[in-house]
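Engineer: Sequence first, then the predicted structure:
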Amino acid sequence: MLQKRILLIVGGGIAAYKACELVRLIRKAGADVTCVLTEGGAHFVTAMTLAALSENPVHTTLWDLKNEVEMGHIQLSRQADLVVVCPATADLMARMAAGIADDLATTLLLATDKPVLAVPAMNVRMWQHAATVRNVATLRTSGVTVLEPDVGAMACGEFGPGRLPEPEAVLAAMQAQLAPSPPASLPLPLAGRHVLVTAGPTHEPIDPVRYIANRSSGRQGFAIAGAAAAAGARVTLVAGPVTLPTPPGVTRVDVETAREMAAAVQAALPADVAVMVAAVADWRTADAPAHKLKKDGSGTPPPLALVENPDILATLCRDPRRPALVVGFAAETDDVIAHAVAKRARKGADWIVANDVSGDVMGGTANTVHIIDAAGVDSLPEMPKDAVAQAIVARIAATLAATITNGTPA
């Protein structure tokens, strides 16, 4: 982001305090940032704070005579390389979608000819309301990039999608927006390849209303699918039950259970590469009844007989149509590398990407991974999941290229 110019619009919401950290990260990345503070945003952060962090004047009103004479809101809207709205509240996105220009922020957004990135933050029910869903769809159709909010606990006490993504994740999205497109004359590194990716959890029914699952958000798998598609691959994404948007250029197959995922993986073959990121439930109930299980007043829960689910990774590694490169994932809480090394040998995968999930990794936006292959262990620093995906896809492309050039196995 060196020498790029960012116009940051800070909307009104408790998440506005994270805009201060975002400004710091933008400056650290070598970019210039100018802030526009809305009336609502000023209830949570001050213009003085943003000015000190950005080292630029902060704009707050459409009716500033000095600024209008010297610069004008039209010029301000077009000087930046990227306009970022963070946090983007339900109200602000509704006005953006309707084309309303009743304050400095919305006037700039209507007048700009530069790409716009909106980072939503709001109550879960507001995010899921039909009006917000419609407004987000309108913005995306109009060319605005709208990030998906994080899932988690909110200041209001409720839980669900609506949390502002962490500043590091927002910065990664900004960097992706500003990244130059590869020249048309240069071939994409995975052009002509078929990459199969699994992502998210599986849900194994206990009865019609309950299920066995895990905390996987699907974010890392979706990021890898998107990065592979951006690298030119034909990507099949087999997704467990998550609400993430499908990355551009990716063919998505939605499944719920481990058996459905196993069948979808088989149906997607042959593939050149398989990246098995999904956190598949190891067990399912032997017999899920068609009716809801009820308490009987005894204080004793009904017995649940569990059976093992199919081992999708091991089955794929033994398949005659096995991809040239099979990458498995290992989510561990202790002895991370030792367990991953053992898993690679046991499953027959070429690589295992291991991470420590004892914290909030499975619901968060950052990850620290270790890539285990026949040569040893390569540990990557903590990065946003999008950056982790790009690193893994770059390594996949380099490995496939070496296989073609040298004839060495993946």
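Structural biologist: Happy to help now that I have it. Numbering: from 1, shown residues only.
Engineer: From here on, just use CA atoms for contacts and neighbour counts.
Structural biologist: OK.
Engineer: how far away is Ala286 from Glu260?
Structural biologist: Distance from Ala286 to Glu260, counting by C-alpha to C-alpha, to the nearest Å: 16 Å.
Engineer: Next: Ala191.
Structural biologist: 29 Å.
Engineer: In the stretch 151-300 of the chain, what residue spans correspond to strands?
Structural biologist: Taking DSSP state E, counting those that start in this stretch to define them, one finds strands in the stretch 151-300 of the chain at 159-163, 194-199, 204-207, 210-212, 234-239, 250-254, 273-276, 283-285.
Engineer: wait, what's in contact with the residue nearest the centre of the chain?
Structural biologist: When the chain is reduced to its mean C-alpha position, the nearest residue by C-alpha atoms, centre = their mean turns out to be Arg219, at 4.3 Å. Applying C-alpha atoms under 8 Å, 6 or more residues apart in numbering to Arg219 gives the contacts 199-200, 244, 365, 385.
Engineer: okay, now the one to match up with it:
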Amino acid sequence: MSLKGKKIILGVSGSIAAYKAALIVRGLVKAGAEVRVLMTKAAADFISPLTLATLSKHEVTTSVHDGESWNNHVELGLWADAMLVAPATATTLGKMANGICDSAIVAVYLSARCPVFFAPAMDLDMWAHPATRRNVELLQSYGNHLIDVGTGELASGLSGAGRLAEPEDIIKILADFLAQPLGKGTPLPVKASNTGTGMSTKADLTGTGVSSPAKQDLKGKTLLITAGPTYEDLDPVRYLGNRSTGRMGIALAEAAAARGASVNLVLGPTELTTTAEGVTLHNVRSAREMHAISVIKWPKADAAILAAAVADYRPSRTEAGKIKKKEGPMTVKLVRNPDIAAELGQDKRPHQRLVGFALETENGLENARGKLKRKNLDFIVLNSPNDKGAAFGHTTNKIQLVTGNKVTAFELKSKDDVADDILDALVKVL
């Protein structure tokens, strides 16, 4: 991994994760980069500018002017091969997204002609909030590159998505990007290292395993697909979850992209992933995180396929420490999670199509038809763990497509083939 001769700007904002900036600077310098550090005033409360100046061997900039001299942010923006903001707090994300230029970081960002990467760090509810999601989407729409948050224990004591990506992963992403034979500032999809950090990136153009499709009947369409389980934390080490692997939803995303669609895949916590061209991957953990991204992506989608096994309930509170065993029974109070399908169905516009999934162990058709009407779905995919080789944990599935009074049953097939059956049905209603 080499960054020899590369010029990197590192912007550090006021998060508890700012201490990791020292590791990032040291790693960048060790890889051969020349590093200039910018800090917000809040960041200096968490890590000394002197520390980063010593590691980078350059003076740290904390403001555009200090009362006596002027720091030329335009010149710095032109100097760099890449700009990295890590950690990027909710405040800094909001200011970057909306052009609020009251810090050295935003001033240089607005002047930069190089690729810009941002690695957020904040508490899980802040990360899942629609305002934050909107700002992230805005930054990505400008051509900036998200190095997504990791999942684990947070400074608040809660556990979930919001941790700063690991320094070595951040450095690898920069090195891989700058090693590409592209001109300075040319947008390039960033491939995550899939090391469990929960990175959400555009997939690169290699390793998709998908041959050129014979049909492009979804070309020009934008699809939202949810997949996998959601985990609802009880404490830092325990959670409520289910056995979904996400395989069915991933198969749908890859097949839709092969047909020409642009796909946003919102994927719950699972060991499976995808690097298919045309699929933008959003890793989430909880139902609320999946809900937050889905409601943002839905207005610009032509269709959504909700294949995720979303938890209907979550604990009313997540304990900061591990729950200790006590005498007698334990009671956990649960509260309802947002109903993603119902909310998207309520907001569905005439040109949009919405496909749901129903996993039923009894009264399957009756329950599926109830969901179809109640959630304003165009059709629903019914499957059951009672069928051998179907539903969770299998590479195969056996489904029925339910549309009003019409039911189309299929034999047991690979999930890749099932995905094509579902997309054929979607194309017809689109």
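Structural biologist: Perfect, thanks for sending it. The structure displayed is predicted, hence computed values, not measured ones.
Engineer: Need the TM-score from the superposition.
Structural biologist: Remark: TM-score between the superposed chains equals 0.52 [TM-score structural alignment, normalised by the length of structure 1]; 259 aligned residues with a C-alpha RMSD of 4.5 Å.
Engineer: hmm, back to that, same list (the strands of the stretch 151-300 of structure 1) but as a markdown table, adding distance to Asp311 of structure 1 and mean neighbour count.
Structural biologist: Putting the strands of the stretch 151-300 of structure 1 into a markdown table (distance: least, C-alpha to C-alpha, whole Å; neighbours: other C-alpha atoms under 10 Å) gives the following:
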| stretch | distance to Asp311 of structure 1 | mean neighbour count |
| --- | --- | --- |
| strand 159-163 | 30 | 20 |
| strand 194-199 | 13 | 26 |
| strand 204-207 | 15 | 20 |
| strand 210-212 | 17 | 15 |
| strand 234-239 | 15 | 26 |
| strand 250-254 | 19 | 17 |
| strand 273-276 | 11 | 26 |
| strand 283-285 | 10 | 19 |
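Engineer: Compare those and give me the one nearest Val83 of structure 1.
Structural biologist: Nearest to Val83 of structure 1 among those is strand 159-163; the distance by C-alpha to C-alpha comes to 20.5 Å.
Engineer: average gap between that closest one and structure 2?
Structural biologist: When structure 2 is overlaid, strand 159-163 of structure 1 sits 1.6 Å from its aligned residues on average, using mean C-alpha distance after the TM-score superposition for structure 1.
Engineer: Can you list the helices and strands that that strand packs against?
Structural biologist: Judged by 3 or more C-alpha pairs under 8 Å, 6 or more residues apart in numbering; DSSP states H and E, strand 159-163 of structure 1 is in contact with helix 124-128, strand 150-153.
Engineer: packing partners for whichever helix or strand comes after the first one?
Structural biologist: Read in the C-terminal direction, the helix or strand following helix 124-128 of structure 1 is helix 130-141, with elements assigned using DSSP states H and E. The helices and strands touching helix 130-141 of structure 1, judged by 3+ C-alpha pairs under 8 Å, 6+ apart, are helix 90-98, strand 145-146.
Engineer: Shouldn't Ile352 of structure 1 be within a strand?
Structural biologist: Yes. Under DSSP: H, G, I helix; E, B strand; the rest coil, Ile352 of structure 1 sits within a strand.
Engineer: nearest spatial neighbour of it, skipping sequence neighbours?
Structural biologist: Gly328 (4.7 Å; C-alpha to C-alpha, 6 or more residues apart in numbering).
Engineer: would the one you found count as being in a strand?
Structural biologist: Yes. Counting by three-state DSSP, Gly328 of structure 1 is found in a strand.
Engineer: Distance check, it against Pro310 of structure 1.
Structural biologist: Distance from Gly328 of structure 1 to Pro310 of structure 1, by C-alpha to C-alpha: 15 Å.
Engineer: One more: Leu53 of structure 1?
Structural biologist: Counting by C-alpha to C-alpha, the separation of Leu53 of structure 1 from Pro310 of structure 1 is 53 Å.
Engineer: Would you mind confirming that Glu360 of structure 2 makes contact with Ala390?
Structural biologist: No. The pair Glu360 of structure 2 / Ala390 is not scored as a contact, 11.5 Å apart, by C-alpha atoms under 8 Å.
Engineer: Could you point out the longest helix of structure 2?
Structural biologist: Longest helix of structure 2, by residue count under DSSP state H: helix 415-429.
Engineer: buried set for it?
Structural biologist: For helix 415-429 of structure 2, a neighbour-count test (16 or more other C-alpha atoms under 10 Å) marks 415-420, 422-423, 426 as buried.
Engineer: With stretch 76-85 of structure 1 instead?
Structural biologist: So, applying 16+ other C-alpha under 10 Å, buried residues of stretch 76-85 of structure 1: 76-78, 80-85.
Engineer: Show me what that stretch is in contact with.
Structural biologist: 4-11, 108-109, 111-119, 174, 177-178.
Engineer: my guess is Thr61 of structure 1 meets Leu104, correct?
Structural biologist: Yes. Under the criterion of C-alpha under 8 Å, Thr61 of structure 1 makes contact with Leu104 at 5.5 Å.
Engineer: okay, and the common contacts of those two?
Structural biologist: In contact with both Thr61 of structure 1 and Leu104: Thr38, using C-alpha under 8 Å, 6+ apart.
Engineer: Of the two, which one has the most company?
Structural biologist: Comparing Thr61 of structure 1 with Leu104 by other C-alpha atoms under 10 Å, the one with more neighbours is Leu104, at 21 against 16.
Engineer: hey, where'd the helices end up in the stretch 151-300 of structure 1?
Structural biologist: 167-178, 219-230, 258-268 (DSSP state H, counting those that start in this stretch).
Engineer: Could you export these as JSON lines, including distance to Gln128 of structure 1?
Structural biologist: Supplementary listing: the helices of the stretch 151-300 of structure 1 in JSON lines, determined by distance: least, C-alpha to C-alpha, whole Å:
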{"stretch": "helix 167-178", "distance to Gln128 of structure 1": "21"}
{"stretch": "helix 219-230", "distance to Gln128 of structure 1": "19"}
{"stretch": "helix 258-268", "distance to Gln128 of structure 1": "27"}
